[in-house]
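Enquirer: Predicted model follows, preceded by the sequence.
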Amino acid sequence: MIGRKLFSLVQADGAVALYTEEVDTGPPAADEVVVRIGAAPVNPSDLLLLLATADPATARSTGTADRPAMQATIPAHQRATVAPRVGIPMPVGNEGAGTVIAAGADAAHLLGKTVACLGRGMFAQYIRVPAAACHVLPDGVSAAQGAASLINPLTALMMVEVMGAEGHGALVHTAAASSLGQMLNRICVEDGVPLVNIVRRQDQADLLRNQGARHVCITSEADFPARLLEALDETGATIAFDAIGGGPLIGQLLDGMETVAIRRLPHYSRYGSMTRKTVYIYGLLDSRPIQYHRGFDFSWNVAGWLLTPYFEALSKQRLAELWHRISAQLTTTFATRFADTLSLDEMLAPVAVERYAQKATGRKFLIAPHA
């Protein structure tokens, strides 16, 4: 099946080019399907690949009226990080949903079904993927409703699973008013998991509290350190998932966790507490270096965290259990609200790039490849 697909190409001159090309999916193998993509969300991970750290304010049109394209400039200090990509067209989009229009012999049961799927290059009209990467959406759920039913829901659920597997009883989440953060908050409210939400503004705190959040700390408020300590003391949280990635917040979290742990020591220890404290970084909203003043002990860990290794380690049974929960609550707990829907052509307009590249609450966009 021939259709348009969006590509991101880092050029030797320090620009990233975004454009579409006609691509033939080819026929599906026995265990594959071809999906007509109805909708695909723009996730932060997609933006990182799409823009290659380029400044959206430098976006400029380079195509024609019937075949739009654009370029943006990558800051000089960021070019080394994307140097391995120079000259290699990269298909964009990690998840989407649509209708199965062709299927191999072993996947014939999916023909005609509306499915959510994972794969590379979902910002496309058609895509060929393994049948195992597809999950049938419930009757009555549209492609638009199911487009974001995998990455954020699985990420939020795996955060709670990792918390339990590593022996923690509560968790902290930063940038908590994001689509993922709201989802995690709803899960924790439903499951009775203590959660400390970290946000920047009062309106974000109000948004979460209206969804049942008990502990919300606002970093821009003067009493943030005290509020954070109070929340950590009440919940006993010793693991955090951080979407910020830079600045002083990680150090503040570890400091607060250690302060609470020391309060509970039966006697003084010059090495501090032995309570294991972990901050997993899964985002990069702040590109500054991590800043901290060592007010904490030696029992701590800061590490990167990705969904993929945890997802790939899931048994078929556990994945089926998680998908059963997600599909049953797609329009409630795992619902995603979008600011706007864009066509592939509209995605390549400089004014649109500045909109969907914003790292702001309520600014998540949906792509409709056939619009």
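Expert: On my side now, so go ahead.

Enquirer: okay, CA-based contacts and neighbour counts for the rest of this
Expert: Fine.

Enquirer: and the helix or strand harbouring L322, what does it pack onto?
Expert: Following DSSP states H and E, one finds L322 within helix 316-328. Other elements packing on helix 316-328 under the criterion 3 or more C-alpha pairs under 8 Å, 6 or more residues apart in numbering; DSSP states H and E are helix 151-165.

Enquirer: Show me how far the helix it packs on is from its chain's centre.
Expert: Per C-alpha atoms, centre = their mean, to the nearest Å, the displacement of helix 151-165 from the mean C-alpha position of its chain is 12 Å.

Enquirer: put this beside the first:
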Amino acid sequence: MSRAVRFHEYGDASVLRIENIDVPAPAADEVQIAVKAIGLNRAETMFRSGRYLQEAVFPSQLGYEAAGLVKTLGANVQGFAPGDAVSVIPTLDMARWPTYGEIINIPAKYVVRHPAKLTFEQAAASWMQYVTAWGALVAQAQLRGGDFVIVSAASSSVGIAAIQIARSVGATVIATTRTRAKAQPLLDAGAHHVIATSEEDLAARVREITQGKGARVVFDPIGGPAIAQLAACMAFGGILLEYGALSTEEGTFPQFALLGQCLTFKGYLYIEVTSNDALLERAKAFINAGLESGALTPLISHTFRFDAIQDATRFLESNEQVGKIVVTLD
């Protein structure tokens, strides 16, 4: 028997229960892991509340990220051994391969030996954010030195990861946040400039920072009216990658900016990387190298004990954090 988080109906954090379950032996291509830390993601709160791309079958488990020690291996798995310290790249199905539990089974292709310098908490806080940001900025936008990139809602874990990845390739980062309250933490995290969108004219500040050129790359999880606002900030031939829909409002489509500036707007999901073996290997190599060198350093906002999973989830949904929320297990 192993403790795991399950929910039996959609709802707020109060529907999450810690229950004892039987964990099967790993399948032929799976690694069984004794979990030491779990990274929380907004996708999991959306899944729990019925607002995600995937529907739950009750009772359902959940979770995309974790780190721990290899417990045992499936029959066909090579390259790992019991006792190895590993972390989990988000799979394609959190209900089938959940991470909110003491013992989990994960397909070997989504298990990584992370740099030994990382704590389990840091390792559990790495892969969703860095894979998401790498896939958009490096693989798709081909961000490079000399580029200006706007990272909106930048205090999220993915936003912090995007700041670090952009800096690692030599780009100039313009981070946005709603108020000045998070400006200094974002500067401390590596942003070159921070714009408080409720207090400043976004387009005017971007023109000032870029000396009228605009930003070639925009990385946005908000959508809605923000798309038109960001389009007004972009350089000729720029690309906007939309990886979320935090806004519940419909926005005006900026057709004149799109045409006049020859812009590209693209919806983007991390599964574009994790479902492509070649891209996933490139992402692993880039991210592990950055974690080893220190160019990529997971920023942990707060840690909670496993028994406080409801409180940890509520804190995630409060939007008070700058960086990642992690849950730890003995």
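Expert: That came through fine. Note that the structure is predicted; figures quoted are calculated from it, not measured.

Enquirer: care to give me the TM-score?
Expert: Scored against TM-score structural alignment, normalised by the length of structure 2, the superposed chains reach a TM-score of 0.83; 318 aligned residues with a C-alpha RMSD of 3.1 Å.

Enquirer: So the alignment partner in structure 2 of I290 of structure 1, which state does it fall into?
Expert: The criterion is TM-score structural alignment: under it, I290 of structure 1 has G251 as its aligned partner in structure 2. In three-state terms, and counting by DSSP: H, G, I helix; E, B strand; the rest coil, G251 of structure 2 is coil.

Enquirer: what about G251 of structure 2, how many residues close to it?
Expert: When neighbours are counted by other C-alpha atoms under 10 Å, G251 of structure 2 registers 14.

Enquirer: okay but it is in contact with A226, surely?
Expert: Yes - between G251 of structure 2 and A226 there is a contact under C-alpha atoms under 8 Å: 7.2 Å.

Enquirer: residues in contact with A156 of structure 1?
Expert: With contacts defined as C-alpha atoms under 8 Å, 6 or more residues apart in numbering, A156 of structure 1 is in contact with 180-181, 183-184, 187.

Enquirer: again with G119 of structure 1
Expert: Taking C-alpha under 8 Å, 6+ apart as the definition of contact, the neighbours of G119 of structure 1 are 93-95, 129, 133.

Enquirer: buried subset of the residues you listed?
Expert: If you count burial by 16 or more other C-alpha atoms under 10 Å, the buried members of the contacts of G119 of structure 1 come out as 93-95, 129.

Enquirer: residue boundaries of the strands in the stretch 101-250 of structure 2?
Expert: Applying DSSP state E, counting those that start in this stretch to the stretch 101-250 of structure 2 gives strands spanning 103-107, 111-112, 148-151, 172-177, 193-196, 215-220, 234-242.

Enquirer: which residues in structure 1 does the first one align to?
Expert: Counting by TM-score structural alignment, strand 103-107 of structure 2 lines up with residues 126-130 of structure 1.

Enquirer: and that stretch, how far from the chain's centre?
Expert: Distance of stretch 126-130 of structure 1 from the chain centroid (C-alpha atoms, centre = their mean) equals 22 Å.

Enquirer: Mean distance of it to its aligned residues in structure 2, please.
Expert: Here stretch 126-130 of structure 1 is compared with structure 2 after superposition; its mean distance to the aligned residues, by mean C-alpha distance after the TM-score superposition for structure 1, is 1.2 Å.

Enquirer: residues in contact with that stretch?
Expert: Counting contacts by C-alpha under 8 Å, 6+ apart, the residues touching stretch 126-130 of structure 1 from outside are 1-5, 25-26, 28, 31-37, 119, 121.

Enquirer: Okay, and which of those residues map to helices?
Expert: When the contacts of stretch 126-130 of structure 1 are checked against helices using DSSP state H, none is located there.

Enquirer: Of those, keep whichever come out buried.
Expert: Members of the contacts of stretch 126-130 of structure 1 that pass the buried threshold by neighbour count (16+ other C-alpha under 10 Å) are listed as 1, 3-5, 28, 32-37, 119, 121.

Enquirer: picking that back up, name the stretch among the strands of the stretch 101-250 of structure 2 that sits most buried.
Expert: Highest mean neighbour count among the strands of the stretch 101-250 of structure 2 (mean count of other C-alpha atoms under 10 Å): strand 148-151, with a mean of 28.

Enquirer: can you give me the offset of stretch 246-253 of structure 2 from its chain's centre?
Expert: The gap between where stretch 246-253 of structure 2 is centred and where its chain is centred comes out at 22 Å by C-alpha atoms, centre = their mean.

Enquirer: Figure out which of the strands of the stretch 101-250 of structure 2 is closest to I309 of structure 2.
Expert: With C-alpha to C-alpha as the measure, strand 103-107 is the member of the strands of the stretch 101-250 of structure 2 nearest I309 of structure 2 (16.1 Å).

Enquirer: Contacts only, for A125 of structure 2.
Expert: 38-40, 65-66, 298-300, 324-326.

Enquirer: from these, which would you call buried?
Expert: When burial is judged by neighbour count using 16+ other C-alpha under 10 Å, the buried members of the contacts of A125 of structure 2 are 38-40, 65-66, 298-300, 324-326.

Enquirer: Please tabulate those residues in TSV, including the columns distance to Y52 of structure 2.
Expert: Supplementary listing: the buried ones among the contacts of A125 of structure 2 in TSV, determined by distance: C-alpha to C-alpha, whole Å:
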residue	distance to Y52 of structure 2
I38	20
G39	18
L40	15
E65	17
A66	20
P298	25
L299	26
I300	25
K324	20
I325	20
V326	21
